[in-house]
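# sequence and predicted model, in that order:
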Amino acid sequence: MSSWNPQRYVSVNVKHEAVSRCPAKLLVVCLVMLYTSRTEAESGHLWNQTEVIQNGTSSGHLWNQTEVIQNGTSSETEAVRNMTLSEYLWNKTEAIRNKTLSTYFVQGIANGSLNPTAFGGFMIQDAVYCYKIKNSIDISADRAPDGELKEYLRNESAAFDSIYKYLSEKWRIKNPAGINLTESCQSYADYERQIASTEDTIYMLVAMTPCYKLWPWLGKQLQSVNHGVYNEWFNDNFNPYFDGYKMLDAFVDEAETNMSINRSKALEVFTRCMQGEYEFFNSVQHTDLTNASPPVNGNVTSGSVASTLEHGRLSFSFTILVLSVITQISSLYCTDKIPMLPI
């Protein structure tokens, strides 16, 4: 606030006699006094604010905020700092896995209501994904230095190869190159191949972790639900007791201890691949078989058989309609009766 100025008061008082005889002058003097008082008040307020900021005495709030940021003593900062890298990555992608949990495919598997055609389409995609991730792991293993990490990748490559062979036989896939992948599946597989080809080997393990860790987590959220016809598949794939991801977590945490991995880059890779999992699941939408698309370029897609049958039914109905019209026209213009042939 501005301080009281006695000299200004005396100065104004001396002039009072002169200006009191002229209302206009009096009005001007009053306006000047009002403006001066307001300006000094604002200046004093601004000065007090500046003084507070400089001295850090604004109830200690601004100073304490700066101290918290500099010293990292807030509870959130402290909690993040105490997390291992694997815990940090998992914690930062919570929103994505919650979205995955609510997708039509996951919920349909959980309660047994998933459209069988949609399930079949997903499984064919997943089989080809296993083929592609196996090849990406091979690339990463070839680039890895000799040791435990290379050996681990070789074993995982063999595991994915077995899964692909099992699925390809079950779903009659002769050549994975002949399967048209959805954009989400293709993009996900391409990104992992890029990581395998261009980044340090440890980042390939980061890219693999979302798949290993998300599926059993989904199983834990839904294990009390009756899965109907998908019960066997649920137990095999969403097995809540699967802990294969722990080896990946151990490699990643050890890399951070050895300062051979960047936390920000690891989060970027982990988030992209968790998003890839979500988009892959979310690519399966509830569809009506009667509205399914016909085969494209000779390749059979989900629902193409049903679509072909529907197309045939419509063609037959159209043929009957045309024959009916021709019969009506003939009855109008033909007077000669055609004898019926014996059957």
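Yes, it's here.
# okay, CA-based contacts and neighbour counts for the rest of this
Fine.
# elements contacting the helix or strand that contains residue 139?
In the assignment (DSSP states H and E), residue 139 maps to helix 116-143. Packing partners of helix 116-143 (3 or more C-alpha pairs under 8 Å, 6 or more residues apart in numbering; DSSP states H and E): helix 148-170, helix 183-198, helix 201-222.
# please identify the most buried of these.
Most buried of these by mean neighbour count (mean count of other C-alpha atoms under 10 Å) is helix 201-222; its value is a mean of 21.
# and it with helix 116-143, angle?
Angle, helix 201-222 to helix 116-143, by axes from the mean of the first three to the mean of the last three C-alpha atoms, to 10 degrees: 150 degrees.
# now do helix 201-222: everything it contacts.
Helix 201-222 is contacted from outside by 97, 101, 110, 137, 140-141, 143-144, 192, 195-196, 234-235, 237-245, 248-249, 251-252, 255, 261, 266, 269-270, 273-274, 277, using C-alpha atoms under 8 Å, 6 or more residues apart in numbering.
# can you flag the buried ones in those residues?
With burial judged by 16 or more other C-alpha atoms under 10 Å, the buried subset of the contacts of helix 201-222 is 97, 101, 110, 137, 140-141, 143-144, 192, 195-196, 234, 238-240, 242, 245, 248-249, 251-252, 261, 266, 269-270, 273-274, 277.
# circling back to that earlier point, now, which of the contacts of helix 201-222 lie within strands?
Counting by DSSP state E, no part of those is found in strands.
# ok, residue 40 to residue 50 distance?
Using C-alpha to C-alpha, to the nearest Å, residue 40 is found at 15 Å from residue 50.
# again but with residue 322, I slipped
Separation of residue 322 from residue 50 (C-alpha to C-alpha): 91 Å.
# nearest to residue 80, of the helices and strands packed on helix 116-143?
helix 201-222 (18.6 Å; C-alpha to C-alpha).
# chain center to that closest one, what's the gap?
Centre-to-centre, helix 201-222 and its host chain are 14 Å apart (C-alpha atoms, centre = their mean, to the nearest Å).
# stretch 125-139 now?
With C-alpha atoms, centre = their mean as the basis, stretch 125-139 stands 21 Å off its chain's centre.
# which helices and strands sit right next to the longest helix along the chain?
If you go by DSSP state H, the chain has its longest helix at helix 23-55. If contacts are counted by 3+ C-alpha pairs under 8 Å, 6+ apart, helix 23-55 sits against helix 6-20.
# this is the other structure I want to compare:
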Amino acid sequence: MDIATLLTFFLLCISSATAHNDKEQAAQPDGYLSTRTCEGTQDTSSSDTCSIEKSHGDNIYLSLWEKSLDQAYQTLNLDFIQHMEAGDLPVDRYVNFTIQDIYYLVKVTDMLKNMSTSVKKPEDLRQFFQGRYSSYKRFQDHLLSIFYRKGVSDIKPTPAMRKYVSDYETIMRTKEPIYFAVSLLPCSRLWVWLANKVDMAPSNAYYAWKKDNMGGRPEKHYETLLNKYLTLNNTEAYHIFRTQMQNEHDFFATS
């Protein structure tokens, strides 16, 4: 890829923010990922107190996150995130990151299509997967059109991305559908948190990433559902959540 093409691609990447965030925005016309909330109010501070306090109740949605904060901080401290925050991340690294994210989006959308038709009961879980698929599909189509792509068959996934997608596929094939919902949550939860943590001025070339990813409310789609079907002592849910948090970490670490 020559320099002119690379710069053009970079500008497209920045203008479209990120695949992870926008698929949530497409999912909720009223607002995919506004700031992290506590008691229904926005929390843009650096404190994680509200989540930690609430997770002492019977809220596995919050407990999953609390017990994985170590992984969140490890991701925040990665070279890729730190250089984004400083505004000196090389363009080619962000472009490659975005290409891999497009691959992720298309593969996860395909799996959500499968879940949206295969899950018949219970009704709220069926509606969850239909809603997630509709959201991801709209954004996938939008993103592919922006980059003039028909698919991702020519994108070679990195080892980290290949493992991430493979773990999704294994969960889809071998676990109850509620666990696939759990597997989707780390992406949504982590990106909001990272965007609120990084200190970027509007003049930073990557400020659009921060701005767009700050705006999300994953609890709108996940909290009631997970708390209804999972208990705090569900070790499988914690294992899957931490596995996917590690996959997110490794995606950033190898970008």
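Structure received. Only a predicted model underlies this, so the values are computations on that prediction, with no experimental measurement involved.
# what about residue 71 of structure 2, neighbour count?
Using other C-alpha atoms under 10 Å, residue 71 of structure 2 has 17 neighbouring residues.
# same deal with residue 98 of structure 1?
12.
# just to revisit the earlier point, corresponding residues in structure 2 for the helix or strand just after the longest helix of structure 1?
Using DSSP H and E, the helix or strand that follows helix 23-55 of structure 1 in sequence is helix 61-71. Counting by TM-score structural alignment, helix 61-71 of structure 1 pairs with no residue of structure 2.
# if you compare the directions of the longest helix of structure 1 and helix 61-71, what angle comes out?
Relative orientation of helix 23-55 of structure 1 versus helix 61-71 (the same axes, to 10 degrees): 30 degrees.
# what residues of helix 23-55 of structure 1 count as buried?
So, applying 16+ other C-alpha under 10 Å, buried residues of helix 23-55 of structure 1: 26, 29, 52.
# quick one, which of the helices and strands packed on helix 116-143 of structure 1 gets closest to residue 44 of structure 1.
Residue 44 of structure 1 lies closest, by C-alpha to C-alpha, to one member of these: helix 201-222, at 57.7 Å.
# mean distance, the closest one to its aligned residues in structure 2?
Its aligned residues in structure 2 lie a mean 0.7 Å from helix 201-222 of structure 1 after superposition (mean C-alpha distance after the TM-score superposition for structure 1).
# and the angle for that helix with helix 183-198?
Using the same axes, to 10 degrees: helix 201-222 of structure 1 against helix 183-198 is 150 degrees.
# so helix 201-222 of structure 1 matches what in structure 2?
The alignment of helix 201-222 of structure 1 onto structure 2 (TM-score structural alignment) covers residues 177-198.
# could you do stretch 130-142 of structure 1 as well?
With TM-score structural alignment as the criterion, stretch 130-142 of structure 1 aligns to 105-117.
# can you pull the buried residues of that stretch?
Per 16+ other C-alpha under 10 Å, stretch 105-117 of structure 2 contains these buried residues: 105, 106, 107, 108, 109, 111, 112, 113, 115, 116.
# quick one on the thing from earlier: make CSV from the helices and strands packed on helix 116-143 of structure 1 and add distance to residue 45 of structure 1 to it.
As requested, those are arranged in CSV below (distance: least, C-alpha to C-alpha, whole Å):
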stretch, distance to residue 45 of structure 1
helix 148-170, 65
helix 183-198, 57
helix 201-222, 55
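# so for residue 88 of structure 1, which of these sits nearest?
Among these, helix 201-222 comes nearest to residue 88 of structure 1, with 12.2 Å by C-alpha to C-alpha.
# report the inter-axis angle for that closest one versus helix 148-170.
50 degrees.
# now do the same contact list for residue 100 of structure 2.
155, 157, 158, 161.
# ok, residue 66 of structure 2 next?
The neighbourhood of residue 66 of structure 2, defined by C-alpha under 8 Å, 6+ apart, consists of 51, 52, 55.
# so which of those sit within helices?
Secondary structure assignment by DSSP H places 51, 52 of those in helices.
# residue 19 of structure 2 and residue 57 of structure 2, how far apart?
Taking C-alpha to C-alpha, one finds residue 19 of structure 2 at 33 Å from residue 57 of structure 2.
# nearest the geometric middle of structure 1, what residue?
residue 275 (3.9 Å; C-alpha atoms, centre = their mean).
# aligned partner of that residue in structure 2?
Matched by TM-score structural alignment, residue 275 of structure 1 corresponds to residue 246 in structure 2.
# cool, and residue 104 of structure 1?
Mapped onto structure 2 by TM-score structural alignment, residue 104 of structure 1 lines up with residue 79.
# nearest spatial neighbour of its match, chain-adjacent residues omitted?
Among residues not flanking residue 79 of structure 2 along the chain, residue 253 sits closest, at 7.2 Å (C-alpha to C-alpha, 6 or more residues apart in numbering).
# for that neighbour, what are its contacts?
75, 78, 79, 80.
# is residue 226 of structure 1 in a helix, a strand, or coil?
Classification of residue 226 of structure 1 using DSSP: H, G, I helix; E, B strand; the rest coil returns coil.
# so how far is residue 111 of structure 1 from it?
6 Å.
# circling back to that earlier point, can I have the buried ones of the contacts of residue 253 of structure 2 as a PyMOL selection?
Selection of buried members from the contacts of residue 253 of structure 2 for PyMOL, criterion 16+ other C-alpha under 10 Å:
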select buried, resi 75+80
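# tell me which of the contacts of residue 253 of structure 2 persist in structure 1.
Checked against structure 1 using both residues aligned by TM-score structural alignment, their matches' C-alpha atoms under 8 Å, the contacts of residue 253 of structure 2 keep these contacts: 75, 78, 79, 80.
# what stretch of structure 1 does the host helix or strand of residue 5 of structure 2 fall on?
Assessed by DSSP H and E, residue 5 of structure 2 sits inside helix 3-15. Per the alignment by TM-score structural alignment, helix 3-15 of structure 2 matches no residues in structure 1.
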